[in-house]
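Undergrad: Following is a predicted model, sequence given first.
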Amino acid sequence: MKKIWMFIASLCFGISLFAQNGNAKQLCSSFKDCISKAEKTDIHRKKIQLYDEAIVNFKSSDGEKNRISILLKRANSIIKEANGDTGYKGEIALKVTHKPEYKKQQFDKASEDLNSIEPNLSLLNTSEQTLYESLKSEINSQNP
């Protein structure tokens, strides 16, 4: 009888966990909200998540220039994170080392963003164009 109650309890607990994961909480409510939250954090993984969400929430009324700028910022954060920069600040700068496969995968993602930007380079301001060239160069040096 004790085994049956333990089984029922574990089953209920499992269903409870499944229900919580099934209703994943949105990180932000709109393109602008996502951008605002991303700008408030230094942590690259969090920035990437928020930029991903911003792209999902993008509407044409948000403006193509804004979409292109977010793709550039996401590529920048992806490359920094892949190179081990966590973005954590404090007394100790936290750096990590990733496996080469993961790093290549992240660089490929960043490259996709940069390729999406390329036809619209004229929408970027001078500093954004400089960042674009820098990121493109870094990707090319990693993937000869």
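TA: All right, it came through fine.
Undergrad: Going by C-alpha atoms from here, please, whenever you check contacts or count neighbours.
TA: Fine.
Undergrad: which of the residues in stretch 32-50 are buried?
TA: For stretch 32-50, burial by neighbour count (16 or more other Cα atoms under 10 Å) applies to 34, 35, 37, 38, 43, 44, 45, 46, 47, 48, 50.
Undergrad: With distance to residue 65 and secondary structure added, can I get the residues you listed in JSON lines?
TA: Putting these into JSON lines (distance: Cα to Cα, whole Å; DSSP: H, G, I helix; E, B strand; the rest coil) gives the following:
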{"residue": "34", "distance to residue 65": "16", "secondary structure": "helix"}
{"residue": "35", "distance to residue 65": "13", "secondary structure": "helix"}
{"residue": "37", "distance to residue 65": "19", "secondary structure": "helix"}
{"residue": "38", "distance to residue 65": "17", "secondary structure": "helix"}
{"residue": "43", "distance to residue 65": "24", "secondary structure": "coil"}
{"residue": "44", "distance to residue 65": "22", "secondary structure": "helix"}
{"residue": "45", "distance to residue 65": "23", "secondary structure": "helix"}
{"residue": "46", "distance to residue 65": "22", "secondary structure": "helix"}
{"residue": "47", "distance to residue 65": "19", "secondary structure": "helix"}
{"residue": "48", "distance to residue 65": "19", "secondary structure": "helix"}
{"residue": "50", "distance to residue 65": "18", "secondary structure": "helix"}
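Undergrad: now the residues you listed in JSON lines, with distance to residue 81?
TA: Shown next, in JSON lines, are the buried residues of stretch 32-50 (distance: Cα to Cα, whole Å):
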{"residue": "34", "distance to residue 81": "19"}
{"residue": "35", "distance to residue 81": "18"}
{"residue": "37", "distance to residue 81": "18"}
{"residue": "38", "distance to residue 81": "15"}
{"residue": "43", "distance to residue 81": "9"}
{"residue": "44", "distance to residue 81": "6"}
{"residue": "45", "distance to residue 81": "7"}
{"residue": "46", "distance to residue 81": "10"}
{"residue": "47", "distance to residue 81": "10"}
{"residue": "48", "distance to residue 81": "9"}
{"residue": "50", "distance to residue 81": "14"}
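Undergrad: ok, structure two:
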Amino acid sequence: MPLSDTYRRDLDRLRDREHALRKEMDRYESAAAKADEEYRRHLASAQRASSASTAKTYLNSAERARKKALGEAAKATAVSKKLADNSRDQTNKRRQLEGALKSEQQAADRETEKRRRMEKDHAREVARLATPTVHYVHIKPAEPEKLRV
């Protein structure tokens, strides 16, 4: 399996992870916004309360809502950092993918050039063998034999 396929799979995995992180971040931001709204609502109720104990109850509820909003915002910030890391990883994988594609293309070009050279050499050899070659052999005329008695 080519290296570029591995990088593509990794890049797809990182994109899926980014999508999941974005959903998670939206969920935390939404929860933080709801908790902040609840905080404001409890504060308003505490200000309108007629008795001190009711106001204290509303203030305690407001404090819990504020802590929850801060916690959710902190989680959203952590996810935001993960998103930034994921984005950096995606950039690196894209760069690695481009390099792998380039090297695979160069290897394919070298292979094509090698095959063309072999085909040309073969065609030359076939052409050489197809042309008749005449070799002239120089034969000396026979010398007359000496007679022996």
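TA: Cool, got the structure. All of these numbers come straight from a predicted model, not from anything done at the bench.
Undergrad: Now the TM-score, please.
TA: The TM-score (TM-score structural alignment, normalised by the length of the first structure) is 0.32; 56 aligned residues with a Cα RMSD of 3.1 Å.
Undergrad: What is the nearest of the buried residues of stretch 32-50 of the first structure to residue 108 of the first structure?
TA: Comparing the buried residues of stretch 32-50 of the first structure against residue 108 of the first structure with Cα to Cα places residue 48 closest, at 14.5 Å.
Undergrad: Tell me if I'm right that that closest one and residue 78 touch.
TA: Yes. At 6.7 Å, residue 48 of the first structure and residue 78 qualify as touching, with contact defined as Cα atoms under 8 Å.
Undergrad: where does residue 126 of the second structure land in three-state SS?
TA: Classification of residue 126 of the second structure using DSSP: H, G, I helix; E, B strand; the rest coil returns helix.
Undergrad: Share the number of residues neighbouring it, please.
TA: 11 (other Cα atoms under 10 Å).
Undergrad: Over to the one 4 residues further on?
TA: For residue 130 of the second structure, the neighbour count with other Cα under 10 Å is 9.
Undergrad: Flag every buried residue along stretch 5-13 of the second structure.
TA: Residues of stretch 5-13 of the second structure classed as buried by neighbour count (16+ other Cα under 10 Å): 7, 10, 11.
Undergrad: taking the residues you listed one by one, which sit in helices?
TA: Those of the buried residues of stretch 5-13 of the second structure mapping onto helices are 7, 10, 11, per DSSP state H.
Undergrad: Now the second one: closest residue in space, sequence neighbours ignored.
TA: If you skip the residues right next to it in sequence, residue 10 of the second structure has residue 93 as its closest partner in space, 7.4 Å away by Cα to Cα, 6 or more residues apart in numbering.
Undergrad: element containing that neighbour?
TA: helix 52-130 (DSSP states H and E).
Undergrad: Check the offset of that helix from the chain's centre.
TA: 4 Å (Cα atoms, centre = their mean, to the nearest Å).
Undergrad: helices or strands up against it?
TA: With contacts taken as 3 or more Cα pairs under 8 Å, 6 or more residues apart in numbering; DSSP states H and E, helix 52-130 of the second structure sits against helix 3-48.
Undergrad: quick one: the closest residue to residue 53 of the first structure other than its chain neighbours from residue 111 of the first structure, how far?
TA: Nearest-residue entry for residue 53 of the first structure: residue 34, 6.6 Å, with adjacent residues in sequence omitted and distances by Cα to Cα, 6+ apart. Per Cα to Cα, to the nearest Å, residue 34 of the first structure is found 22 Å from residue 111 of the first structure.
Undergrad: What number of residues are in the vicinity of residue 4 of the first structure?
TA: Neighbour count for residue 4 of the first structure, taken as other Cα under 10 Å: 9.
Undergrad: Correction: the previous question concerned residue 128 of the first structure.
TA: 16.
Undergrad: again, but for residue 71 of the first structure
TA: Quick note: residue 71 of the first structure (other Cα under 10 Å) scores 24 neighbours.
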